[in-house]
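1. heads up, no residue letters with this:
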């Protein structure tokens, strides 16, 4: 496929079909960076409200750098991959402390920022500073694989170099920003994963996949490993209008978020007697008549884990002794304080259902 034809066709298509999005109307690298970090987690429709919340809360990067981590995580809640939110916070502080609050203006320097990989660096460099460097995300992989007939496994690290070299050879020097936006938008709304609109595609006659009947076969992507099952048994410890929560530590999922006292087992079948015994062995005084057993299971699927959770609501006889609370790494919070804490979606889903908490 002729290089100028490919780029010109995509850019012309983009000018007619692009969606109106706030981060496309700015060359502010902070807003561009923020949008790219969010859009790595979710689709545009779901990501737009998060982008607007962050811009409203932190109009300039100095505001984000000065914010407490819990506040950042609370605004991020629901997007998943919370390490990206922590990296984002760290990057904001890095830019303020090391770069005087001004984003680096080139691809190589942007790569030095924590949590900024090749894709994000290319997006900022091209959109904000018009540097000639091609972006490579899932949409771009798909468009290039189909139009140019690349059968390399896009999940294999070695394939990235092949696709990157092709993308870099196609990007025009005078409009790198528009080309990058165009090819990603083309993949998002025209050359979609399952049902691409080949009938009205401007690249139809020169597209390798279309002319060879390989649209559904390209791109090639090896399957991910099956998710590992985990079984969480949460004890919602309540006393006099307060609820004991713990901040999750490093080394596992949801670092820095808050959940309840947790017992993890090898099975979801943990009977009530066993559950209470676990608490008594931890030194908790339990009134067995004040235990509300789980009404249903809550399921949450992560990229490599499939969690099944049950919640046991327990009214304590008295406030936890300080030593026991410290050993269990829990602290009491009012319902209002609990609402403001950053929490996994799984915990928020339970709280929405658990109207009984109000009366404990």
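-> Sure, I can see it. From a predicted model like this one, the values you see are computed outputs, not experimental measurements. Numbers count the residues shown, from 1 in each chain.
2. when you work out contacts or count neighbours from here on, use the C-alpha atoms and nothing else.
-> Noted.
3. and the residue nearest to the spatial centre of the chain, what helix or strand is that in?
-> Residue closest to the mean C-alpha point of the chain, counted by Cα atoms, centre = their mean, is residue 41 at 3.4 Å. Assigned by DSSP states H and E, residue 41 falls within no helix or strand.
4. if we ignore the residues flanking it in sequence, what's nearest it?
-> residue 79 (6.2 Å; Cα to Cα, 6 or more residues apart in numbering).
5. please verify my assumption that that neighbour contacts residue 42.
-> Yes - taking Cα atoms under 8 Å as the definition, residue 79 is a contact partner of residue 42 at 7.0 Å.
6. more crowded one of those two?
-> Higher neighbour count among residue 79 and residue 42: residue 79, with 20 against 14, using other Cα atoms under 10 Å.
7. for the more buried one, helix, strand, or coil?
-> Counting by DSSP: H, G, I helix; E, B strand; the rest coil, the backbone at residue 79 sits in coil.
8. quick one: the helices in the stretch 51-200 of the chain?
-> Per DSSP state H, counting those that start in this stretch, the stretch 51-200 of the chain carries helices over the ranges 61-66, 69-76, 82-99, 107-110, 118-129, 138-148, 157-170, 176-189.
9. use this one as the comparison:
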């Protein structure tokens, strides 16, 4: 295998020709001509991209930056507006932390993201990956950025057979040896692009890879089996009830969930607890009818099966919890609640 400096230079040369076009990215030619990335857009994209694909994020990114073009605009936004725009991206704690971080940048850093890794890491909701990504991409600091794509590239390049997540420290150490002092921001994006477009999980295009002659995994014939992963435990199944009440004037009964926990701060249908055997807990007196199909959704740690019950209620009946909303947009609901609504519409 050639020395790290040569490998990094070859990857940067490949990136100069093949960099993906993204709405939050400054292309390599423009960057070398002096155009600097907007730290706000870099940070926003990195938060959105966690556990989500580029294709899924593009439209959300465009909507967010059109509505809140600067971090000061986002910091001043109403929580409910941001949560509604986030609906469908999942992992809603990210949206809550998004607001906390924006407000901290305004309150503590005069509306400017700090060009310092430690200061970035101290911001609410910013973990090691995001801090390194913003430091490198936005400020060209030589920080090592390791996401799932980078893990795959590094394990194949060095033929690492230690399974994930145990291998994370080893992978980060190996990745750090390749991080150059010159153009670290472009390099971070280059290695992520390499994993996303060439060194893919299945059927990697090794013939197009700038590191093909150096890849120990390819030479050993083990590349497609890497990275190794510790088998996951089967996810448990939880059950719940979602109550969809529509008033005769067309208003729907909705309830905002507590800020902490799953779907925190999001509007949704009043319902039961989610467990093995949920009890009845209707939010308003009505003749409830259960649908003969259930709404199914998978969270990080469990599968959810929701029984959907519907009712039509008169104008003068008050709910025990929740509020009727005359202005109701299904798109403002988190995915699992929208699935329940879609079933009720059918």
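-> Thanks, I have the structure now. If you're wondering where the values come from, they're calculated on a predicted model, not measured in any experiment.
10. any idea what the TM-score is?
-> Between these two chains, after superposing, the TM-score reads 0.90 (TM-score structural alignment, normalised by the length of the second structure); 335 aligned residues with a Cα RMSD of 2.2 Å.
11. circling back to that earlier point, Serialize the helices of the stretch 51-200 of the first structure to CSV and add fields for distance to residue 330 of the first structure.
-> Formatted as CSV, the helices of the stretch 51-200 of the first structure follow (distance: least, Cα to Cα, whole Å):
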stretch, distance to residue 330 of the first structure
helix 61-66, 27
helix 69-76, 16
helix 82-99, 21
helix 107-110, 39
helix 118-129, 37
helix 138-148, 41
helix 157-170, 42
helix 176-189, 44
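12. so which of the ones you listed gets nearest residue 329 of the first structure?
-> Judged by Cα to Cα, the one of the helices of the stretch 51-200 of the first structure that comes nearest to residue 329 of the first structure is helix 69-76, at 17.0 Å.
13. give the aligned range of that closest one in the second structure.
-> Aligned using TM-score structural alignment, helix 69-76 of the first structure spans residues 79-86 in the second structure.
14. what comes up buried for the matching stretch?
-> Applying a neighbour-count criterion of 16 or more other Cα atoms under 10 Å, one finds 79, 82-86 buried in stretch 79-86 of the second structure.
15. and if you look at stretch 275-287 of the first structure?
-> Buried positions in stretch 275-287 of the first structure, judged by neighbour count with 16+ other Cα under 10 Å: 275-276, 283-286.
16. start to end distance for it?
-> 13 Å (Cα to Cα, to the nearest Å).
17. how far off centre is that stretch?
-> Centre-to-centre, stretch 275-287 of the first structure and its host chain are 36 Å apart (Cα atoms, centre = their mean, to the nearest Å).
18. what's the answer for stretch 259-273 of the first structure, then?
-> Put simply, stretch 259-273 of the first structure sits 27 Å off its chain's centre (Cα atoms, centre = their mean).
19. measure that stretch end to end?
-> End-to-end distance of stretch 259-273 of the first structure: 22 Å, with Cα to Cα as the criterion.
20. how many neighbours does the counterpart of residue 128 of the first structure in the second structure have?
-> Counting by TM-score structural alignment, residue 128 of the first structure corresponds to residue 138 in the second structure. Applying other Cα under 10 Å, we find 23 other residues in the vicinity of residue 138 of the second structure.
21. got the buried residues of stretch 275-287 of the first structure as a markdown table, with distance to residue 220 of the first structure and secondary structure columns?
-> Putting these into a markdown table (distance: Cα to Cα, whole Å; DSSP: H, G, I helix; E, B strand; the rest coil) gives the following:
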| residue | distance to residue 220 of the first structure | secondary structure |
| --- | --- | --- |
| 275 | 47 | helix |
| 276 | 50 | helix |
| 283 | 55 | coil |
| 284 | 54 | coil |
| 285 | 57 | coil |
| 286 | 56 | strand |
